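**Q** just the structure for this:
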Amino acid sequence: MIKHFFLLCSGVDQNLIKDCSNGEQNKYAGIGATVFFTALMASIASSYALYTVFDNIYTSIFFGILWGLLIFNLDRFIVSTIKKRNSKRQEIVQVIPRLILAMIIAVVISKPLELKIFEKEINQVLLAEKNQMTLDNKTQIAQQFTPEIEKINTEINFLKEELTTKENEVNALYETYIAEAEGRKGTKLLGKGPVYKEKREKHNVALAELNKLKNNNAGKIKVKEEAIASLIQQQKETETKTQPIISNFDGLMARTNALNKLPWLPSFFIFLLFLAIETSPIFAKLISSKSEYDYKLENQESIVKTWIQQQVHQREAILKTDINLNDKIYSDLKTEEELYNYKQKMARDLMKLQTDSFYKNQQEIL
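**A** Predicted coordinates for the structure are as follows:
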């Protein structure tokens, strides 16, 4: 049962192989087993690759099985169409395109399995990339908000400096009228004279202006600080919204790129392994000599080819004979008097009818 299944996988003619020796059947059963297990590995590899894309196990398995069947059909076609020739050169020529196709299939199969085998190392590379992307993302978002925040901070600093300047002015006026009262500056007369009152009045006016400026600037600073807080909140919200995009940066392309950043030698040997598996049936048929099955297949094709050639030749002979007969028959009819007289009578009647019809048309016109 298993042997029969693998013979089906190899693509051999079942009617021919069943009459071959047991060794010949085992050879093609081995080729069929290689085709089957290659397709099985392709199905597993494709399911994993699709799972990284769809993130749904049932969808991945379904399309993985379809992909495995496609690879199975391609491999079976490649193996079944390689035929032994009388010349090695002819065999090599027919193998080259099939070998190229087998190499492409080997790459397609091996790459998803490499992603699974080196999954931990790939996750480490992706983690480092995600961290760097997070930092770069924060930097880029900050560049959008930082100029506005700095502008508002500059305005706040200007308001604070304005207050400081006014406070220094009020303090200077305070020191002036106190020094006048103590006789240390100004008139240098001890006591609260007219000059003292004048300077104190000026200080009181400046102090009132300072209090008013404090109230005004405090309101303005509060509004601007709230604007800064709002911008900072927007910046954080933007970072929160964009973070899931970075967190989901682990698709098929990202993992493939991460795999390429790892040492190439292990991946290369895995690829060589699948290339050897994929091309082994081709090389097995190429290097082996003509066997019992090949001779029987060649004999069957020769029988069909000869029969078709006979049919074509027979139809050509029938056509040629029919043409010759028709030529001779019409040549003999050309000399018969009865046929001549009959066609002459019919032509005369036709011309009479045409004349009568023309005469009637002319009468109607006139």
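**Q** C-alpha only now, for contacts and for neighbours.
**A** Will do.
**Q** quick check: closest non-adjacent residue to residue 3.
**A** With sequence-adjacent residues excluded and distances taken as C-alpha to C-alpha, 6 or more residues apart in numbering, residue 3 is closest to residue 29, at 6.0 Å.
**Q** compare with the first, here's sequence two:
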Amino acid sequence: MLKQFFIICSGADTDILNQCSKGEQNKYAGVGATVFFTAVMAFIASSYALYTVFDTLYSSIFFGLIWGLLIFNLDRYIVSTIKKTGHFFDEFIQAIPRVILAVIIAIVISKPLELKIFEKEINQVLLEQKNELTLANKDQIAAQYNPKIEALNSSILALQEDIKTKETEVNQLYNTYISEAEGTAGTRLLGKGPVYKEKREKHDALLAELNELKLENRKKIKAHEAQIDQLNTQYKAAITRSQPIINNFDGLMARVNALNKLPWLPSFFIFLLFLAIETSPILAKLLSPKGAYDFKLEDLETAVKTNVLQNKNQREAMLQTDFAINDRIYNDLQQEDDLYAYERKKAKELMQLQADAFYKQQKNIL
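**A** Reported below is the predicted structural model:
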């Protein structure tokens, strides 16, 4: 039963093959087994590839099954349409498009399996790419916020510098009026005289300005710091929103690109393996001699073709004969006087009727 199933998979005519030897049947059973297991591998490969896209097991299995059946039908068609003619060059010419199709199928089947086989190495490459994308993403987002933050920090430094400058002036006036009181500078008179009072008043006025400046600048600094905190919060929120996109950077195309960054030789050998599996039925038919099945199939097809040609020629001969008979009949009728008189009478009646109808029509118009 399994042998019969594989024969059906090969696309061979079971009625003709049952009349052949066991060896011929085994050959086509082997071809059918290759077609079947290639379809199974296509089902597994496409299911895994679709799982990386949909991330749903049942949907991946369903569409993978459809893809596997499609590959099975294509392989079965490719193998069944190669006819043994006994001339290798003719067979090779008709096999070229089928070999090209087999190469395409081998690529489609092998690539998802390569992704699964080298999954750990691909994950490592993807991790490195994600880290690079994370750093690049932070730099890009920072480029949006850093100029504003730097401007606010510069403004804070300027406000703090204004306070320090004012404090320096106040301290200088303080030292001045203290030195005046001690008699170490200015008038060099010990005690709190008029000059001392004047310098003390200048110091006190500048100190009041300093205190007012501190209040105003501290309010501005707090406002700037609040804006900086808000910008930092927005920066962190932007990173938080964009990070899941980077974390999900492991789709089918990303994995294929990561696979291309790995050494090409292992992937190439896997592709060659599937190419050999996919083209083996075609090569087996090309290299094998013309067997009993091929002769019987050719005999059947030739018989049908001959029968069709015979029927076509016979219909053409019957048509030519019918034309010749009709020509003779009408040539003979041309000499019949009775037929001429009858045709003349009917033509005369027809012309009279036409004349009467024309007369009535003209009369109605008038």
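**Q** tell me how many other residues crowd the residue nearest to residue 3 of structure 1.
**A** Here the count is done by other C-alpha atoms under 10 Å, and residue 29 of structure 1 has 23 residues near it.
**Q** so where does it fall, helix or strand?
**A** helix 22-54 (DSSP states H and E).
**Q** and residue 259 of structure 2, by the same measure?
**A** Assigned by DSSP H and E, residue 259 of structure 2 falls in helix 252-260.
**Q** report the buried residues of whatever helix or strand comes next after that helix.
**A** Using DSSP H and E, the next helix or strand after helix 252-260 of structure 2 towards the C-terminus is helix 264-287. If you call a residue buried by 16 or more other C-alpha atoms under 10 Å, then helix 264-287 of structure 2 has these buried ones: 267, 270-272, 274-275, 277-282, 285-286.
**Q** do stretch 115-134 of structure 1 as well
**A** Under the neighbour-count criterion of 16+ other C-alpha under 10 Å, stretch 115-134 of structure 1 has 115, 122, 125, 126, 129, 130, 133, 134 buried.
**Q** is it true that the first one touches residue 253?
**A** It stands for residue 115 of structure 1. No. Applying C-alpha atoms under 8 Å as the test, residue 115 of structure 1 and residue 253 come out as separate, 10.7 Å apart.
**Q** pipe the buried residues of helix 264-287 of structure 2 into JSON lines and attach distance to residue 308 of structure 2 per row.
**A** Output for these, formatted as JSON lines (distance: C-alpha to C-alpha, whole Å):
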{"residue": "267", "distance to residue 308 of structure 2": "52"}
{"residue": "270", "distance to residue 308 of structure 2": "49"}
{"residue": "271", "distance to residue 308 of structure 2": "46"}
{"residue": "272", "distance to residue 308 of structure 2": "45"}
{"residue": "274", "distance to residue 308 of structure 2": "42"}
{"residue": "275", "distance to residue 308 of structure 2": "40"}
{"residue": "277", "distance to residue 308 of structure 2": "39"}
{"residue": "278", "distance to residue 308 of structure 2": "37"}
{"residue": "279", "distance to residue 308 of structure 2": "35"}
{"residue": "280", "distance to residue 308 of structure 2": "36"}
{"residue": "281", "distance to residue 308 of structure 2": "32"}
{"residue": "282", "distance to residue 308 of structure 2": "30"}
{"residue": "285", "distance to residue 308 of structure 2": "29"}
{"residue": "286", "distance to residue 308 of structure 2": "29"}
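**Q** kindly indicate which of the residues you listed lies nearest residue 244 of structure 2.
**A** Of all these, residue 267 has the smallest distance to residue 244 of structure 2: 30.5 Å, by C-alpha to C-alpha.
**Q** tell me which stretches of structure 2 form helices.
**A** For structure 2, helices defined by DSSP state H occupy the ranges 2-9, 14-17, 22-54, 57-80, 88-117, 119-182, 194-247, 252-260, 264-287, 292-333, 337-365.
**Q** out of those helices, which is the most enclosed?
**A** helix 22-54 (a mean of 21; mean count of other C-alpha atoms under 10 Å).
**Q** how about residue 92 of structure 1, what does it touch?
**A** Contacts for residue 92 of structure 1 were tallied using C-alpha atoms under 8 Å, 6 or more residues apart in numbering; they are residue 286.
**Q** next one: residue 107 of structure 1
**A** Per C-alpha under 8 Å, 6+ apart, neighbours of residue 107 of structure 1: 271, 274, 275.
**Q** can you list those in TSV and add distance to residue 97 of structure 1?
**A** Compiled in TSV, those are given as follows (distance: C-alpha to C-alpha, whole Å):
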residue	distance to residue 97 of structure 1
271	19
274	18
275	15
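**Q** out of these, which comes closest to residue 104 of structure 1?
**A** Scanning the contacts of residue 107 of structure 1 for proximity to residue 104 of structure 1, where the rule is C-alpha to C-alpha, the winner is residue 275, at 8.9 Å.
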